[in-house]
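Asks: No letters, just coordinates:
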């Protein structure tokens, strides 16, 4: 079996993806909806790192969910079958009920930016789907991750935006 997705680094959190033929149109260009899958899949892996466990199970146990409130893309280049790209996650903002993750995808070779996405989940109570404040456990994990990334970038200024 060939892996088409792998975690490369924890701080900053980076996932490498390889474009599969089935994610493309007959001309070989990635379908626009496939980009949403790239972002959501990376976010789920990021939550697994934040919670040190299965993200949906952990959120169930803590009584909240994080459906998407907003998702925006800035496409910089096309992606083609068999190309690899690395998605880096940064915490852009933490609000009262929402937070925003910035996900920057760079080509594994050449490091050109393929796209930048902003994912804004809203925290809801499991079962009722009522909006709630960002749970303390999630807020603390997001803040810790953001501080760790800032420290990493200060210690490695020439490596900003690059994976190890």
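Replies: Noted; the coordinates are in hand. Being a predicted model, the structure only gives us computed values, none of them experimental.
Asks: For the rest of this, base every contact and every neighbour count on C-alpha atoms.
Replies: Fine.
Asks: Which parts of the chain are helices?
Replies: All helices of the chain, identified by DSSP state H, fall at 32-51, 55-62, 136-155.
Asks: Most tightly packed of those?
Replies: Mean neighbour count (mean count of other Cα atoms under 10 Å) peaks for helix 32-51 among the helices of the chain, with a mean of 17.
Asks: Against which helices or strands is that helix packed?
Replies: strand 13-18, helix 55-62, strand 84-94, helix 136-155 (3 or more Cα pairs under 8 Å, 6 or more residues apart in numbering; DSSP states H and E).
Asks: Save these as a markdown table, and put in distance to residue 72 too.
Replies: Listed next are the helices and strands packed on helix 32-51 as a markdown table, based on distance: least, Cα to Cα, whole Å:
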| stretch | distance to residue 72 |
| --- | --- |
| strand 13-18 | 19 |
| helix 55-62 | 23 |
| strand 84-94 | 13 |
| helix 136-155 | 20 |
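Asks: One more to weigh against that first structure:
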């Protein structure tokens, strides 16, 4: 059975527009935060250690988001991540955001393991790649 990585965030005033709903670019910041926490907390592969110390990063190669319903000031959002595919140097994340079980957005995002100096992709190191496999969706494992 695959694992799911999750974080919980409350919608703050700085996330909202004048109508008190989340301004959609702020969701992209939440996606970035979820991704950063996933690498750090689930994989023990923090952006600080790989980027500053080793000269690598995981830039976003593609992102597709479908918005289902608005979020409002002080809503508690549950953001979750599973992995659809792990390639040689990329991984496709399936991300959901819900509030009290109601979907707010779904996202499919592909990150690339890249050398910051050259800008070229590199194969995933074995340890984080092995840890990522625990988050592969059940349909990906068949």
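Replies: Received it, and whenever you're ready, just let me know what you need. Model, not experiment: these values are computed from the prediction.
Asks: What does the TM-score come to for these two?
Replies: TM-score for the superposed chains, counting by TM-score structural alignment, normalised by the length of structure 2: 0.85, backed by 135 aligned residues with a Cα RMSD of 1.8 Å.
Asks: wait, which of the helices of structure 1 is closest to residue 102 of structure 1?
Replies: Nearest to residue 102 of structure 1 among these is helix 32-51 (9.7 Å), distances taken as Cα to Cα.
Asks: picking that back up, closest one to residue 87 of structure 1 among the helices of structure 1?
Replies: Closest approach to residue 87 of structure 1 among the helices of structure 1 (Cα to Cα): helix 32-51, 7.5 Å.
Asks: Distance from the closest one to the middle of the chain?
Replies: For helix 32-51 of structure 1, the separation from the chain centroid amounts to 5 Å (computed by Cα atoms, centre = their mean, to the nearest Å).
Asks: so it corresponds to what in structure 2?
Replies: Alignment of helix 32-51 of structure 1 against structure 2: residues 24-43, by TM-score structural alignment.
Asks: Alignment lookup: residue 73 of structure 2 to structure 1.
Replies: That one, residue 73 of structure 2, aligns with residue 81 by TM-score structural alignment.
Asks: Please tell me how far its match sits from residue 19 of structure 1.
Replies: Residue 81 of structure 1 is 5 Å from residue 19 of structure 1, where distance means Cα to Cα, to the nearest Å.
Asks: just residue 88 of structure 1 next, same as before
Replies: Computed as Cα to Cα, the residue 88 of structure 1 to residue 19 of structure 1 distance reads 16 Å.
Asks: neighbour-wise, which of those two wins?
Replies: Using other Cα atoms under 10 Å, the more surrounded residue of residue 88 of structure 1 and residue 19 is residue 88, with 26 against 20.
Asks: Identify the residue spatially nearest to residue 65 of structure 2, adjacent ones excluded.
Replies: Once flanking residues are discounted, residue 65 of structure 2 sits nearest to residue 107: 4.4 Å by Cα to Cα, 6 or more residues apart in numbering.
Asks: repeat for residue 112 of structure 2
Replies: Using Cα to Cα, 6+ apart, the nearest residue to residue 112 of structure 2 is residue 90, at 4.2 Å.
Asks: Just want the most central residue of structure 2.
Replies: Residue closest to the average C-alpha location in structure 2 (Cα atoms, centre = their mean): residue 35, at 3.2 Å.
Asks: which one in structure 1 is aligned with residue 9 of structure 2?
Replies: In structure 1, residue 9 of structure 2 lines up with residue 17, judged by TM-score structural alignment.
Asks: thinking that match is in contact with residue 5, fair?
Replies: Yes. Here residue 17 of structure 1 lies in contact with residue 5, judged by Cα atoms under 8 Å, at a distance of 4.5 Å.
Asks: higher neighbour count, these two?
Replies: Shown here are residue 17 of structure 1 and residue 5; by other Cα under 10 Å, residue 17 has more neighbours (22 against 17).
Asks: circling back to that earlier point, now for residue 81 and residue 19 of structure 1: what residues contact both?
Replies: Shared contacts of residue 81 of structure 1 and residue 19 (Cα atoms under 8 Å, 6 or more residues apart in numbering): residue 30.
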